[in-house]
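Asks: everything below, folded, please.
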Amino acid sequence: MPHTDPGLSSGSHDTRETRDVPLPPELRALLTDCHRQPVLPEAPGTGPLLDNLAGWGPAGTPAGPFALVPVRPDRDLDRITAWMNDPAVAAFWELAGPPETTAEHLRGQLDGDGRSVPCLGVLAGVPMSYWEIYRADLDPLARHYPARPHDTGIHLLIGAGGDRSRGLGSALLRATADLVLDHRPHCTRVVAEPDLRNTASVAAFLTGGFRYCDEIELPGKRAALMVRDRAHRHLF
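Replies: Presented below is the predicted three-dimensional model:
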């Protein structure tokens, strides 16, 4: 399980394994009811498991409005592939290669049930980062920490080198976590698991309002479990 960049990149998860984690019965029933309706396929990010992420709208940051826009491979694949081939990103995401490599990674989420949504981070109208917003309580990560229902996880990378290592990552982490908490009323905390070797990334989470909770062993890395709590968000 790859993760985290010197500027800011918190890594990805194995989407094939994620799809093997069974849904709780009440969520299976919800999805079954939704799929009984004779409608066109949903656009990315509009499913119930992440409370219609596509409709969340922007958050304010010191650098301008920031929005999560669900990925469309026909529009975004070349851009994300270029980011994945940046050596600073590839060192932790391990997805360098041709567009087919990135497309396969995206497909694992886009063909799933909506528990993980790949997004572009758009700052002041400019796509400049890649994010994965996912149900941590329904992810293999939940086997490694005491997960709570509706825990929501984030992975990210900042695409352009000029946007890294200048404090922007912390502002975007705070904005994204607060978007989750504002639009997912049943979610009490946002979690992340950057690689412990990436001290710059861990520091960015701390500055972005997350607290260090634990050190956990994950496939392929030892990680810092970072948490932003709804109950304490006004304090940090």
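Asks: switch to C-alpha atoms for all contacts and neighbour counts from now on
Replies: OK.
Asks: run through the helices of the chain in chain order.
Replies: 15-20, 25-35, 73-84, 87-93, 99-110, 168-183, 199-207 (DSSP state H).
Asks: now do the buried residues in the fourth one.
Replies: Judged by neighbour count using 16 or more other C-alpha atoms under 10 Å, the buried positions of helix 87-93 are 88-93.
Asks: cool, the third one as well?
Replies: The neighbour-count check on helix 73-84 (16+ other C-alpha under 10 Å) flags 77, 79-84 as buried.
Asks: who's in contact with that helix?
Replies: 89-90, 93-99, 102-103, 106, 130, 159-160 (C-alpha atoms under 8 Å, 6 or more residues apart in numbering).
Asks: how about JSON lines for the helices of the chain, with distance to Ile216 added?
Replies: Listed next are the helices of the chain as JSON lines, based on distance: least, C-alpha to C-alpha, whole Å:
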{"stretch": "helix 15-20", "distance to Ile216": "18"}
{"stretch": "helix 25-35", "distance to Ile216": "28"}
{"stretch": "helix 73-84", "distance to Ile216": "25"}
{"stretch": "helix 87-93", "distance to Ile216": "17"}
{"stretch": "helix 99-110", "distance to Ile216": "24"}
{"stretch": "helix 168-183", "distance to Ile216": "21"}
{"stretch": "helix 199-207", "distance to Ile216": "14"}
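Asks: among the ones you listed, which is nearest Leu53?
Replies: helix 168-183 (8.0 Å; C-alpha to C-alpha).
Asks: relative to Asp139, how far out is Glu17?
Replies: Note on Glu17: its distance to Asp139, by C-alpha to C-alpha, to the nearest Å, is 8 Å.
Asks: the more surrounded of those two?
Replies: Asp139 (25 against 11; other C-alpha atoms under 10 Å).
Asks: which residues does that one contact?
Replies: Contacts for Asp139 were tallied using C-alpha under 8 Å, 6+ apart; they are 18, 21.
Asks: next one: Gly121
Replies: Taking C-alpha under 8 Å, 6+ apart, we find Gly121 in contact with 66-69, 127-131.
Asks: what is the nearest of those to Pro22?
Replies: In terms of C-alpha to C-alpha, no member of the contacts of Gly121 lies closer to Pro22 than Trp131, at 23.5 Å.
Asks: which residues are in contact with the closest one?
Replies: Residues counted as contacts of Trp131 (C-alpha under 8 Å, 6+ apart) are 68, 118-121, 154-157.
Asks: again, 6 Å this time
Replies: If a contact means C-alpha atoms under 6 Å, 6 or more residues apart in numbering, then Trp131 has 118-119, 155-156 as its contacts.
Asks: stretch 185-202: end-to-end distance?
Replies: 26 Å.
Asks: contacts for it?
Replies: Taking C-alpha under 6 Å, 6+ apart as the rule, stretch 185-202 contacts 3-4, 6, 8, 10, 150-154, 222-230.
Asks: now with 7 Å?
Replies: Outside stretch 185-202, the residues that touch it by C-alpha atoms under 7 Å, 6 or more residues apart in numbering are 3-8, 10, 150-155, 177, 181, 221-230.
Asks: now show me the structure for the sequence below, then we'll compare the two:
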Amino acid sequence: MPPTDASTDAGTARAPRIGPGSGPGSRVGTGSDPGAGTDCEDTLDLRLPDELIALFAEGTGSRAGAPGGTPDGTPDGTPGGDDLLDRVGGWGPVKTPAGVLHLLPVRAERDLPLIHRWMNDPAVAAFWELAGPESVVEDHVLRQLDGDGRSVPCLGALDGTPMSYWEFYRADLDALARHYPARPHDTGIHLLIGGVADRGRGLGSTLLRAVADHVLDKRPSCARVVAEPDLRNTPSVSAFLSAGFRFSAEVDLPDKRAALMIRDRALRDLL
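Replies: Here you go, the predicted model:
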């Protein structure tokens, strides 16, 4: 496949109202056995995950990445109780061939101006659809920060310089799971490369591979990392393939036709 270009790294695309931060109509997930789905066969398990049952039973509503920390004193981005993403804020640095990447859970008062500027880049806006006043980006981010922890937005700092925006989400607990055979603990990734100078040189693929493997290392119960770039964004699909994801299927989402990309734990050393 051809190398990535600016539109690739800028637009590893979000599925509006399907990915992280979607509303209460999001589909609950598909089981909780950490050993399930360790191969790469796409199958469907219809059992509710234990942590979701516990979440409903206890009525918890932890605040992922809330500015200033959470009421129980846990750090930003590491909600107390049953964190659905294994405390993203505590995953630590990601070593990549391009440098050391730190994933910093978003703090609205600190990060919104920068994210807003990136979202208004035409190459980004074409796929993320979050251009406009800062309130548009604020609403998108706060839906995640005020949610139940199934989605965590992060700023990516490469060797100390903020240069990317990431969203990590429980794909099996998301509305996306209505559109593919989800497995327990499937973890979704969205990526935006912010700086124009960082696009078009394969950096997106480099970071995607390193971060996807970091997810698998930090989430032992997760057997697959998934993504759903817009099929029209051929360079983006190519970037995921170069990062060791495999093309699984075309899926019709409400706002786009997407390529379902999967990086399997079982195949990580082969792709």
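Asks: so what number do they get for TM-score?
Replies: Put the two chains on top of each other and the TM-score (TM-score structural alignment, normalised by the length of structure 1) is 0.91; 232 aligned residues with a C-alpha RMSD of 2.2 Å.
Asks: just the buried residues of helix 73-84 of structure 1 now: which is nearest Leu40 of structure 1?
Replies: Nearest to Leu40 of structure 1 among the buried residues of helix 73-84 of structure 1 is Leu77, at 23.3 Å by C-alpha to C-alpha.
Asks: that closest one maps to what in structure 2?
Replies: Following TM-score structural alignment, the counterpart assigned to Leu77 of structure 1 within structure 2 is Leu112.
Asks: for Cys187 of structure 1, same thing?
Replies: Per TM-score structural alignment, Cys187 of structure 1 is aligned with Cys222.
Asks: can you check Gly114 of structure 1 too?
Replies: Looks like Gly114 of structure 1 aligns to Gly149 there (TM-score structural alignment).
Asks: what's the span of stretch 18-36 of structure 1, first residue to last?
Replies: With C-alpha to C-alpha as the measure, the first residue of stretch 18-36 of structure 1 is 24 Å from its last.
Asks: just how off-centre is it within its chain?
Replies: How far stretch 18-36 of structure 1 lies from its chain's middle: 21 Å, per C-alpha atoms, centre = their mean, to the nearest Å.
Asks: list the buried residues in that stretch.
Replies: Neighbour counts over stretch 18-36 of structure 1 (16+ other C-alpha under 10 Å) mark 18-19, 23, 31 as buried.
Asks: what's the closest of those residues to Thr46 of structure 1?
Replies: Nearest to Thr46 of structure 1 among these is Leu31, at 12.3 Å by C-alpha to C-alpha.
Asks: nearest residue to the closest one other than its sequence neighbours?
Replies: Spatially, and ignoring its direct neighbours in sequence, Leu31 of structure 1 is nearest to Pro48 (7.7 Å; C-alpha to C-alpha, 6 or more residues apart in numbering).
Asks: about what we covered before: from the contacts of helix 73-84 of structure 1, list just the buried residues.
Replies: Here, 16+ other C-alpha under 10 Å leaves 89-90, 93-96, 99, 102-103, 106, 130, 159 buried among the contacts of helix 73-84 of structure 1.
Asks: any idea how far Arg178 of structure 2 is from the match of Cys187 of structure 1?
Replies: From Cys222 of structure 2 to Arg178 of structure 2 the distance is 19 Å (C-alpha to C-alpha).
Asks: same check on Arg110 of structure 2?
Replies: Distance of Arg110 of structure 2 to Arg178 of structure 2, computed by C-alpha to C-alpha: 35 Å.
Asks: Asp146 of structure 2 too?
Replies: For Asp146 of structure 2, the distance to Arg178 of structure 2 (C-alpha to C-alpha) stands at 23 Å.
Asks: just to revisit the earlier point, quick one: which of the contacts of Gly121 of structure 1 is most hemmed in?
Replies: Taking other C-alpha under 10 Å as the neighbour criterion, Leu68 ranks highest of those with 28 neighbours.
Asks: that one pairs with which position in structure 2?
Replies: Here Leu68 of structure 1 is matched to Leu103 in structure 2, going by TM-score structural alignment.
Asks: please name the nearest non-neighbouring residue to its match.
Replies: Distances taken as C-alpha to C-alpha, 6+ apart put Gly156 closest to Leu103 of structure 2, at 4.8 Å, once the chain neighbours are dropped.
Asks: so what's His179 of structure 2 up against?
Replies: Residues near His179 of structure 2 by C-alpha under 7 Å, 6+ apart: Val251.
Asks: could you work out the most separated pair of the buried residues of helix 87-93 of structure 1?
Replies: Largest separation among the buried residues of helix 87-93 of structure 1 by C-alpha to C-alpha: Ala88 and Trp93, giving 9.2 Å.
Asks: about what we covered before: so can I have a markdown table of the buried residues of stretch 18-36 of structure 1 showing distance to Cys213 of structure 1?
Replies: Output for those, formatted as a markdown table (distance: C-alpha to C-alpha, whole Å):
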| residue | distance to Cys213 of structure 1 |
| --- | --- |
| Thr18 | 23 |
| Arg19 | 26 |
| Leu23 | 26 |
| Leu31 | 32 |
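Asks: going by distance to Ala203 of structure 1, which of those wins?
Replies: Nearest to Ala203 of structure 1 among those is Thr18, at 27.4 Å by C-alpha to C-alpha.
Asks: how close does the closest one get to Arg233 of structure 1?
Replies: 28 Å.
Asks: can you pull out the strands in the stretch 51-200 of structure 2?
Replies: All strands of the stretch 51-200 of structure 2, identified by DSSP state E, counting those that start in this stretch, fall at 94-96, 99-105, 151-158, 161-170, 187-193.
Asks: could I get those as JSON lines with distance to Val251 of structure 2?
Replies: Formatted as JSON lines, the strands of the stretch 51-200 of structure 2 follow (distance: least, C-alpha to C-alpha, whole Å):
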{"stretch": "strand 94-96", "distance to Val251 of structure 2": "30"}
{"stretch": "strand 99-105", "distance to Val251 of structure 2": "29"}
{"stretch": "strand 151-158", "distance to Val251 of structure 2": "21"}
{"stretch": "strand 161-170", "distance to Val251 of structure 2": "18"}
{"stretch": "strand 187-193", "distance to Val251 of structure 2": "15"}
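Asks: Glu250 of structure 2 is nearest to which of these?
Replies: Using C-alpha to C-alpha, the strands of the stretch 51-200 of structure 2 put strand 187-193 closest to Glu250 of structure 2, at 16.1 Å.
Asks: does anything pack onto the closest one? Which helices or strands?
Replies: Here strand 187-193 of structure 2 touches helix 6-10, strand 161-170, strand 224-227, going by 3 or more C-alpha pairs under 7 Å, 6 or more residues apart in numbering; DSSP states H and E.
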